[in-house]
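*Asks:* the following block contains a protein sequence and its predicted model.
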Amino acid sequence: MSVEIALTSTEIRARYLDYFASKGHVKVPSSSLVPRNDPTVMLTTAGMQQMIPYFLGRETPPGSRMTSAQKCFRTTDIDIVGNQRTLTFFEMLGNFSVGDYFKREAITFAWEFLTQVIKLPAERLHPTVHPDDAEAPGYWSEIAGYPDDAIVRLEDNWWGPPGASGPCGPDSEIYYDRGVEHGCGRADCKPGCDCERFLEIWNLVFMQYFQDRDGVRTPLPKTNIDTGMGLERLSMVVQGKESVFDTDIFRAIIDHFAQLTGVRYGQDTRVDTSLRVIADHARALVFLAADGVLPSNEGRGYIFRRVLRRAVRHGKLLGLDKPFLSIAADTVIKLMGDYYTELREQRDRIVDVLSMEEKKFSQTLNTGLQLLTELLTELRAKEVSVIPGDAVFKLYDTHGFPVELTQEIASEQGFTIDSAGFEHAMQQQQERSRAASTFSQADHETNLDEVLKRVGPTRFLGYEGVIGTGKIVSLVVDGKEVENISAPQQALVILDATPFYGESGGQIGDRGDLNSHAGVFKVQDTRRPVKGLIVHYGEISEGHLRVGDTVQAEVNSQRREDTMRNHSATHLLHKALRDLLGTQVQQRGSLVEPERLRFDFSSQRGLSANEVEQIDAQVNRWIRAASPVHTNIMPIQEAMATGAMALFGEKYDDVVRVVSMGESIELCGGTHCASTGQIGLYITVQETSIASGIRRIEGLTGRAAEAYLRRRSALVDTLAAKFQVQTDMLEMRTEQIIQELAAARRQIAQFQREGAARLAESLVSQAREVADVAVITTVVEVPDDKILREMGDMVRTGLKRPGVVVLAAPFEERIALQVNVAPELTKRGLHAGKIVSAVGQKIGGKGGGRPEVAQGGGKNKAELGAALDLVISLVQENLR
């Protein structure tokens, strides 16, 4: 039985939100996939996640009744995405009550929405409840007319982490009966059965208890409602589809890539899996990128990278040999950008992130796949089914091939990996890296607390200048205190007083020299491993030093001055950002080096080019004003009363240092210019997102800014000279050249296709007769693989009878193979993928593909003739 109407997913979402709005619910926009103020989870996994502060009473909700369509991302099943139902990214429809309505109303709303708003057949809906819930069955009977014995009791109908403390309660799940044809055939088949007949579509959670750590539950002062219904599953049911991937949510992406790769969805399990992976992963990546998640090797960034790499691999399996995720991204944005407007706003950045990361990974993937295929072939020949851990590690460490992909590909081909061996190899590599460090871990783990207790805190002289006198109070070598050091030992030197700034507050440590009458110590870094103690890290280059010696400490003055310019500029930058964007902007970190500055700040959106220009202009106005920089030491309460800005999340002492320059007032312990004029010049070179709600500006000052402008100016002059135009005409001339180049490429491509077509016509006459099959095997000269593929298709379609075409194209370091088989012949046992595999192995390579079309290649050109001769025997042996 089909549903009465088929709504699009967009219409279903709108009807859901409008329905609950009509019942007094406030429409709450989806929160970011990066959870706000919740370090316990990496990504938003449920619609109720943003509601937790309201349920716990920590924040005031916008209303006691709320509804939302929440972006969600779950990572636990990434490896099996591609089956009929599993997703990484999905939308969770939810309605919530904070101390307002409870079970009766929640059940009433659910039943009314399903049966009257989207008109699902009532006889196909089946509620389940927890066995201990005495109220919910009565409401289901009263509201929906279910007899008590028709309501299924399931132990799983309980929400709340077992063994942990917090709100919890029973829930009621609503299942949809997909029909007996999907069932297991057992007479007792019902909701909760492991078969595919009953599909859970909505979960109504009744939070009515608080569970303590001992498992004791007591009633909550106020009960809450939390419901969740996956839009994708609901769309599948409403639209009468067999899979979520058959709904309008995914088919536009799937159909586009099926057409692009020349395949048909629904005819080959492997092809279908790859198309579904691309469809799911493309959506996931677009939304991750829109919420500021960038690819990296840890945390959310690693999830991004893992999903992208899996998508690229499945694209390769479909024959996509060029970047394709930007195409998929535009399809996703077109489908979902009207509701999730951030997709349209962030479109260019999303495409840039995906394109850059996909391009970076493609070469890694090609190399890794080739090496892994060779490895599996060797192991199969030895009848070994476990890939050694050191081999997996070599693929990962040397070639950058992700271990998850190795594991997935191995599993597909009947192999497992030695995980313990991989972890052991990883641990050994980490130990080698630590051992190779300039300063051993022991240097940092030395009990410097005892040193501090004995000698007292270091007196910092660096605010007054870059040269000062200090006495050596401790020397540390290999984690142990010593009385003296001699060239060329590495050591830690601690003075009673120093002008060297120890790294803190984002400002890196100073470098320079410690000179005594008997030796010279080169300071490579200065740190504060223990609060109050400034430690000089480096190497004695001449003579020797002893505890008790007096040294002249001299900081590298140019490096210090460059660092001070950048540090003072961060204060002005912070002030300019707050003036332009509002006082909600907060500093979330910084890095101040001699070469550059980096400033992280809170903002829900990126800066436009015009805003970056305004920021730079304001900072440079303050620089030209040459305002003096003042510092004052005062109690923190007094400092905050002056309006001084403090670093978000930083802990301060009772007495603090306040740095003022013009309109900027901040708590800061770093070194600064004497006046803003000494900064010289400020330029923003990049503004990016580093996390949800966190932006990063990178800038240059002083000498580095001047050098940057000189390089840019020289580049413009060079290009203008090459294009033989004045610099002010460079942009117009560049656009002309781009258009001319595009036209030339189109013309070359047309010439190549015409040449290929002529050659294809001549090849048709060279067909040999094998039984009743036309066979062509030959070597051709073509410019690239694309033309080779097109030629193979031209030759096959030009034959007057069903045939097999095998073309080989020698390139500089390889031979490319193209095999085309007439569709009629695939039913008689001929398979293009098997033919190209055999020919590819003969020339020291490989190949594979679909029954009608396949590609391969190798490097042994000496065996090419013999390899092509194999085709006749392959046709004779396999033709039925």
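*Replies:* On my side now, so go ahead.
*Asks:* make it CA atoms for all contacts and neighbour counts henceforth
*Replies:* Will do.
*Asks:* which residue packs closest to E342, ignoring adjacent ones?
*Replies:* When the adjacent residues along the chain are set aside, E342 lies closest to A290, with 6.5 Å between them (Cα to Cα, 6 or more residues apart in numbering).
*Asks:* give me the distance between the one you found and V244.
*Replies:* When Cα to Cα, to the nearest Å is the yardstick, A290 and V244 sit 23 Å from each other.
*Asks:* same deal with A497?
*Replies:* A497 is 69 Å from V244, by Cα to Cα.
*Asks:* with neighbour numbers in mind, choose between those two.
*Replies:* V244 (24 against 21; other Cα atoms under 10 Å).
*Asks:* which residues does the more buried one contact?
*Replies:* Shown in contact with V244 (Cα atoms under 8 Å, 6 or more residues apart in numbering): 84-85, 232-233, 235-236, 250.
*Asks:* scan those and report the most crowded one.
*Replies:* Neighbour-wise, the contacts of V244 (other Cα under 10 Å) top out at S235, 26 neighbours.
*Asks:* that one and T8 touch, don't they?
*Replies:* Yes. Under the criterion of Cα atoms under 8 Å, S235 makes contact with T8 at 7.2 Å.
*Asks:* list the contacts for the residue nearest to E342?
*Replies:* Contacts of A290 (Cα under 8 Å, 6+ apart): 342-343, 346-347, 350.
*Asks:* included below, for side-by-side comparison, is a second structure:
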Amino acid sequence: MKNLKSSDIRQMYLDFWASKGSKVEPSASLIPVNDPTLLWINSGVATLKKYFDGTLTPENPRITNAQKSIRTNDIENVGVTARHHTLFEMLGNFSIGDYFKEEAIPWAWEFLTDEKWLAFDPELLYVTYYPEDLDTKRIWQEKVGLPENHIVPIEDNFWDIGAGPCGPDTEIFYDRGPEYQDLPDEDPEMYPGGENERYLEIWNLVFSEFNHKPDGSYEPLPHKNVDTGMGLERVTSVVQNTPTNFETDLFLPIIQKIETLSDGKKYGEDKALSVSFKVIADHVRAVSFAIGDRALPSNEGRGYILRRLIRRSVMHGQKLGINKLFLNELVPVVADIMESYYPEIKADQDFIIKVITNEEQRFQETIHEGLDILNAVFAEMAEKGEKVVNGANAFKLYDTYGFPLELTSEYAEEKGFTVDTDGFNTEMQEQRNRARAARQVEDSFSVQSAVWADVVVPSAFVGYTQTKVDSELAVMVAHDEIVEEAAAEEMVQLIFRETPFYAEMGGQVADKGTIETAEGEVVAQIEDVKRAPNGQTMHIARVLTEIHANEVYTLHVDEARRRNITKNHTATHILHQALKDVLGSHANQAGSLVNPSHLRFDFTHFGQVTAEELVKMEEIVNQKIWEALPVVTIETTIAEAKEMGAMALFGEKYGKDVRVVTVDGYSVELCGGVHVQNSQDIGVFKILSESGIGAGVRRIEAVTGQAAYAYFRTKEAELNEAAQIVKAQQTKEVTAKILQLKQELKDVQGENESLKAKIMKNESKNIFENVEEVNGTTFITYQTKNQDMNALRQLADQWRQKDVSDIFVAASEVDDKVNMLAAVSQAKLADGFKAGDLIKVIAPFAGGNGGGRPDMAQAGGKNPAGIPDALKHVSVWISEKNN
């Protein structure tokens, strides 16, 4: 076996499959593009679903990649087992209807055993196969030459996740030797494919050849596919002969850095502490890559997972004696390890560090909050005489605050308690079940469409320069069948030889328009436009009369709608650069929408965007519009585009040749959309709103041209109406009038408050004389009207100064609602009387609830009619309390 670095293994794998005619696909973003079924890219094949389900046909049916992936369904196993990770790299090779078992199996063997490649000892390799898949067994025996005792039938070797493509698979195992054997020879699990540490699965080859139908039956797929996967971390541990993945060069430098940050702790000296080293090393890799792909911590979705990973790392850091911000110091180590294949981590290092540091700082507060909750649980248990922290509470701390179970157990032990681990595990299993159910949906592929997969007729898009062309209808599909004609009201999918219609892509919506005869009769309405599997423009149309294949029709884009789209699209490009000019280079696009009515632009940024910054952005965009800058599109290679400084848009995938849209050098972006020819065509640009839509992600919505004019007219009408209301002669006087009215209102409110205070003072003379008593406890209740909570608090202050009773309760009806306040004297607090307890009991009578300090509490209610009953119940509460 060769002595190889992880980077060597990765490159060797890609080179091998490239030598077999495979196209090397770059690792896609961890954030799925146009795939709402996935939270993260969780496998090498996840980015290729569109090829496997027939949505698209690849240029080359042979594909290979090294794909960064994230899985967090078994997060609690990270660091405990030898090979569990949140982020991992899947080395994959794929055949979309091209080579199959006869080629895939011998090639896999060649890569593993040939001296030119990994050069594994063939005697140490074993394989498993599905018992009914005799072809696979034959190939292993006849073409590869594996002896019978190295080929193991396993019933589970059939990849099937429900309805959709499925098929048998064969797995390759490496025998790590007796020193890794954790079970005796006679143990029923001691074999390749069993649950043991000796025989390590390193590669899985899936042969997708059936369609699992909803009725449970299986039918052959129109195209048979190969989907294989080999985990880089796992194969590296074999090549580098390490006990677990964590001692490989992918993790060990991170662990060594953590050692320097801990208070003298060493990896490997203590089993429990070693888990903490592993967890941090694993999580910081996942977090660095995810943030680099512009996933940001938040309270939901993938942002919640990031937050949880960071918090788990911090908690495990504390177990190693690290009580400062430290994850930011690990990011450069991750960047150095991965730089050869993922240079973007080093390029984005400062941004990643900023996000992580911000989240670590936030968590310092949350740690204390979690500990407060835990201490409150302990206090309640002590009061009730309980000794076991229930599993639900322990799981809530784990799930919400990142407290590992063992940490909760340690705190509990210090206080003389134990934790219901069985209850915790039950809660954890329920979460796993939910994740597994979701994952089955996530990983599903739709069934291939044999019709569209085989449609290869060319179709040219001419819409950059034309909005109306005559073109032959080459293919028409209705009800998933190719047809020659369609009647009125049928929905059809059409491909023309040429088309001016833009298919939805890159945030820009599809064109709409009509299909007409040479005489001008409209025969169909185009309602949507998408990409067909083989890349052609597919028109989705509603037939109005009748339409025939192989005839020439006039395709007419709705030009007014298109003009508005182009204005908004070019404005989006200018806005993108203006954002960077005002906020900084970190303000990258995180999504966009360009339609006829408005534009929407999402971008990464921490903190608020000030009103002054918005004004500045708006001024820049309008200035570029008024400078009448030429908008030029250049077709070039991706390499030359990058040299030009072109920005790539979020979620877009670019081929070898690209279009670069430049607004006179000010804005330079890769883009396949349609644009104005000169910036002055936009007319005017107006920001409507700016808001946060997630942690570190903000959104601007804006309008241009005619929509902007309509916006200004609306605002003008509102201003004129305001002028009439405040009786201003001209609109420019509105502000002064409002300020005048505001001052007058303030004066009136002051007088009103003064009168209220006088009335309250007069009333209070009588209030504090009506003292009642129950079992030696004195109290006063008072009902009034139109007094806010502040007035009731002032009344309570007077009561406290006069010291006339032990308890005071006041309630007021205001606008059909209830304000209620309870106060308890300091002397009575010592007897266990608490205002918060009292208010919780009486507030429901008035349709409310509340709480507060032991000496003063308040409540709101919705039922003023219940105030008398609430006040009457004060004496009942006191009586029960005394007993």
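*Replies:* Sure, I can see it. Values in this document were obtained by computation on a predicted structure and should not be read as measured data.
*Asks:* and the TM-score between these chains?
*Replies:* TM-score of the superposed chains, computed with TM-score structural alignment, normalised by the length of the first structure, equals 0.50; 492 aligned residues with a Cα RMSD of 4.5 Å.
*Asks:* would you reformat the contacts of V244 of the first structure as TSV and include secondary structure and distance to G803 of the first structure?
*Replies:* Output for these, formatted as TSV (DSSP: H, G, I helix; E, B strand; the rest coil; distance: Cα to Cα, whole Å):
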residue	secondary structure	distance to G803 of the first structure
Q84	coil	36
R85	coil	40
E232	helix	44
R233	helix	45
S235	helix	45
M236	helix	42
F250	helix	37
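*Asks:* tell me which two of these sit farthest apart.
*Replies:* Pairwise distances across the contacts of V244 of the first structure peak at 13.8 Å for Q84 and S235 (criterion: Cα to Cα).
*Asks:* please report how far the equivalent of E342 of the first structure over in the second structure lies from V334 of the second structure.
*Replies:* Correspondence of E342 of the first structure to the second structure, assessed by TM-score structural alignment: E344. E344 of the second structure sits 11 Å away from V334 of the second structure, going by Cα to Cα.
*Asks:* so between these two, which is more surrounded?
*Replies:* In this view E344 of the second structure and V334 are compared by other Cα under 10 Å, and V334 has more residues nearby, 23 against 15.
*Asks:* quick one: map the more buried one onto the first structure.
*Replies:* So V334 of the second structure corresponds to V332, using TM-score structural alignment.
*Asks:* now do the strands in the stretch 751-880 of the first structure.
*Replies:* Taking DSSP state E, counting those that start in this stretch as the test, the strands found in the stretch 751-880 of the first structure are 768-770, 773-779, 803-810, 815-821, 846-849, 853-858.
*Asks:* what's the fourth one packed up against?
*Replies:* It stands for strand 815-821 of the first structure. helix 785-798, strand 803-810, helix 832-842, strand 853-858 (3 or more Cα pairs under 8 Å, 6 or more residues apart in numbering; DSSP states H and E).
*Asks:* and of the ones you listed, who's closest to A410 of the first structure?
*Replies:* helix 832-842 (19.1 Å).
*Asks:* leaving out sequence neighbours, find the closest residue to the aligned partner of G63 of the first structure in the second structure.
*Replies:* By TM-score structural alignment, G63 of the first structure lines up with N60 in the second structure. Among residues not flanking N60 of the second structure along the chain, K23 sits closest, at 6.5 Å (Cα to Cα, 6+ apart).
*Asks:* the one you found matches what in the first structure?
*Replies:* Alignment note (TM-score structural alignment): K23 of the second structure maps to V26 of the first structure.
*Asks:* distance of its match from L56 of the first structure?
*Replies:* 19 Å.
*Asks:* burial check on F712 of the second structure, number of neighbours?
*Replies:* F712 of the second structure: 13 neighbours (other Cα under 10 Å).
*Asks:* helix/strand/coil for it?
*Replies:* At F712 of the second structure the chain is in helix, as set by DSSP: H, G, I helix; E, B strand; the rest coil.
*Asks:* the first structure: which residue goes with that one?
*Replies:* Counting by TM-score structural alignment, F712 of the second structure has no partner.
*Asks:* mind listing the helices for the stretch 651-800 of the second structure?
*Replies:* 705-725, 734-767, 789-802 (DSSP state H, counting those that start in this stretch).
*Asks:* make CSV from those and add distance to Y99 of the second structure to it.
*Replies:* Shown next, in CSV, are the helices of the stretch 651-800 of the second structure (distance: least, Cα to Cα, whole Å):
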stretch, distance to Y99 of the second structure
helix 705-725, 54
helix 734-767, 75
helix 789-802, 78
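*Asks:* quick one: closest of the ones you listed to Y191 of the second structure.
*Replies:* Short answer: helix 705-725, nearest of these by Cα to Cα, at 70.1 Å.
*Asks:* give the contact list for A122 of the first structure.
*Replies:* Here A122 of the first structure is in contact with T115 (Cα under 8 Å, 6+ apart).
*Asks:* any idea how far N203 of the first structure is from it?
*Replies:* Going from A122 of the first structure to N203 of the first structure by Cα to Cα gives 17 Å.
*Asks:* do the same with G228 of the first structure
*Replies:* Taking Cα to Cα, one finds G228 of the first structure at 5 Å from N203 of the first structure.
*Asks:* cool, P170 of the first structure as well?
*Replies:* Distance from P170 of the first structure to N203 of the first structure, by Cα to Cα: 10 Å.
*Asks:* before we move on, what about S590 of the first structure?
*Replies:* 44 Å.
*Asks:* for the helices of the stretch 651-800 of the second structure, which one sits closest to V658 of the second structure?
*Replies:* helix 705-725 (28.6 Å).
*Asks:* can you map out the helices along the stretch 101-250 of the second structure?
*Replies:* Under DSSP H, counting those that start in this stretch, the stretch 101-250 of the second structure gives helices at 101-113, 134-138, 232-239.
*Asks:* packing partners of the shortest one?
*Replies:* Judged by 3+ Cα pairs under 8 Å, 6+ apart, helix 134-138 of the second structure has no packing partners among the helices and strands.
*Asks:* excluding chain neighbours, give the residue nearest to the residue most central in space within the first structure in space.
*Replies:* The geometric centre of the first structure, computed from its C-alpha atoms, lies nearest to F304 (Cα atoms, centre = their mean), at 2.2 Å. Leaving out its chain neighbours, the residue that sits closest to F304 of the first structure by Cα to Cα, 6+ apart is P295, at 5.5 Å.
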